[in-house]
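In: Need the 3D shape of this:
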Amino acid sequence: RVLEIEVGKSIVALKNISYNEPQFTGHFPEQPIMPGVLIIEAMAQATGILAFKSEVGKPIEGQIYMLVGVDKVRFKRMVEPGDQLRIKAEVTAVKRGIWKFKCSAAVDEKIVTTAELMCTQKAAD
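Out: Down below sits the predicted model:
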């Protein structure tokens, strides 16, 4: 869920982590933990929303925003079922159709993950 958006600049989004999500059956049955790659995916989805809203206001039919790069990822704390993940992304550059973002995810105002993400618009196959 998008909480705040400043077109061309930043987005704040929320992801409620539910016990019912399928990844928790295997990651890990005795102590369910949100896989880091899914935290990055949540960040990527937020950046895609921000990029679309910034360029044309809504998704263009036949076009998607694709994650094309992830740098400087740090996982600082575990994310567990019942947590509320607050995702922030700020645009740091837009060059030749590549959007770059500085991202963070927090639970209870404590940073759990930081990363720099890149995405671009492509025709859907």
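
In: going forward, measure contacts and count neighbours with C-alpha atoms only.
Out: Fine.

In: Give me the three-state assignment for the nearest residue to residue 26 once chain neighbours are set aside.
Out: Spatial nearest neighbour of residue 26, excluding adjacent residues (Cα to Cα, 6 or more residues apart in numbering): residue 32 at 7.9 Å. Secondary structure assignment for residue 32 (DSSP: H, G, I helix; E, B strand; the rest coil): coil.

In: Now that residue 32 has come up, it's in contact with residue 80, right?
Out: Yes - applying Cα atoms under 8 Å, one finds residue 32 in contact with residue 80, separated by 6.2 Å.

In: so who does residue 85 touch?
Out: 14-17, 79, 105-107 (Cα atoms under 8 Å, 6 or more residues apart in numbering).

In: hang on, I meant residue 89
Out: Residues counted as contacts of residue 89 (Cα under 8 Å, 6+ apart) are 10-12, 43, 46-47, 101-104.

In: Which residue ranges of the chain form strands?
Out: 2-6, 10-16, 63-75, 84-95, 98-107, 110-123 (DSSP state E).

In: Name the residues of the longest one that are buried.
Out: The reference is to strand 110-123. For strand 110-123, burial by neighbour count (16 or more other Cα atoms under 10 Å) applies to 111-121.

In: so what secondary structure elements neighbour it?
Out: helix 36-55, strand 63-75, strand 98-107 (3 or more Cα pairs under 8 Å, 6 or more residues apart in numbering; DSSP states H and E).

In: Alongside the first, I'd like the structure of this one:
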Amino acid sequence: MKYDINKILELLPHRYPFLLVDRIEDLVLTDDLVEVTGIKNVTINEPFFQGHFPDEPVMPGVLVIESMGQVAAVLLKLYTEIKENERRLVYVTSIDKVKFRRPVKPGDQLKTVATLVKRRGNNFKFKFRATIDGDLAAEGMMGCVVSSGLTLKPEA
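Out: Next up is the predicted model:
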């Protein structure tokens, strides 16, 4: 299953310059596997490259993590029972074992695979792998909660 930027804009509250996923390439929702693959096309026009670093532009690691989280948020919006007009947000609750293996630079296509490894109510744990042309760029684990309003308290 593939989703373009228009569908992503329907699912996520993020907007430029903080929308860090351009399309969903694959979505698997089975009893055995819940996984999503998302793409971020990194261009020299990204505002963060103005200061990070002007002579050697590198995407900040925290934004690589944010991109991975947004890919997971798309999956959660499609996977959980969220009604179409219901206001639910996905919040990051933990980041574990993150390792950056190579820098992300202008012209790169960051491909993130987020695999659901655990669910308890509205709390979710994902394993991430982000690659560029098949080379590992970043990996780690992320916890998320689906909530309404501006609270980290999960819904019953």
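
In: Any idea what the TM-score comes out to?
Out: Here the superposed chains carry a TM-score of 0.94, computed using TM-score structural alignment, normalised by the length of structure 1; 125 aligned residues with a Cα RMSD of 1.4 Å.

In: hmm, back to that, looking at the strands of structure 1, which is buried most?
Out: strand 98-107 (a mean of 22; mean count of other Cα atoms under 10 Å).

In: and stretch 116-130 of structure 2, which stretch of structure 1?
Out: Using TM-score structural alignment, stretch 116-130 of structure 2 lines up with residues 91-105 of structure 1.

In: Distance to residue 21 of structure 1 added to the contacts of residue 89 of structure 1, as CSV?
Out: Formatted as CSV, those follow (distance: Cα to Cα, whole Å):
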residue, distance to residue 21 of structure 1
10, 28
11, 24
12, 22
43, 17
46, 19
47, 22
101, 27
102, 27
103, 23
104, 22
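
In: closest to residue 26 of structure 1 among the residues you listed?
Out: Nearest to residue 26 of structure 1 among those: residue 43, at 22.3 Å, using Cα to Cα.

In: Just list the residues touching that closest one, thanks.
Out: Contacts for residue 43 of structure 1 (Cα under 8 Å, 6+ apart) come out as 87-89, 103-105.

In: Quick one: map residue 142 of structure 2 onto structure 1.
Out: In structure 1, the residue paired with residue 142 of structure 2 according to TM-score structural alignment is residue 117.

In: For that match, give its distance to residue 104 of structure 1.
Out: Residue 117 of structure 1 sits 10 Å away from residue 104 of structure 1, going by Cα to Cα, to the nearest Å.

In: end to end, how far does the match of stretch 116-130 of structure 2 reach?
Out: 15 Å.

In: do stretch 71-90 of structure 1 as well
Out: 15 Å.

In: what residue of structure 1 takes the place of residue 38 of structure 2?
Out: Using TM-score structural alignment, residue 38 of structure 2 sits opposite residue 13 in structure 1.

In: ok, now which ones touch the closest residue to that match other than its chain neighbours?
Out: Excluding the flanking residues, the one nearest residue 13 of structure 1 by Cα to Cα, 6+ apart is residue 2, at 4.2 Å. Residue 2 of structure 1 makes contacts with 11-14, 46, as judged by Cα under 8 Å, 6+ apart.

In: Counting neighbours, what do you get for residue 55 of structure 2?
Out: 9 (other Cα atoms under 10 Å).

In: swap in residue 30 of structure 2?
Out: Residue 30 of structure 2, neighbours per other Cα under 10 Å, totals 8.

In: quick one on the thing from earlier: overlap between the contacts of residue 89 of structure 1 and structure 2?
Out: Counting by both residues aligned by TM-score structural alignment, their matches' Cα atoms under 8 Å, those that remain in contact in structure 2 are 10-12, 43, 46-47, 101-104.
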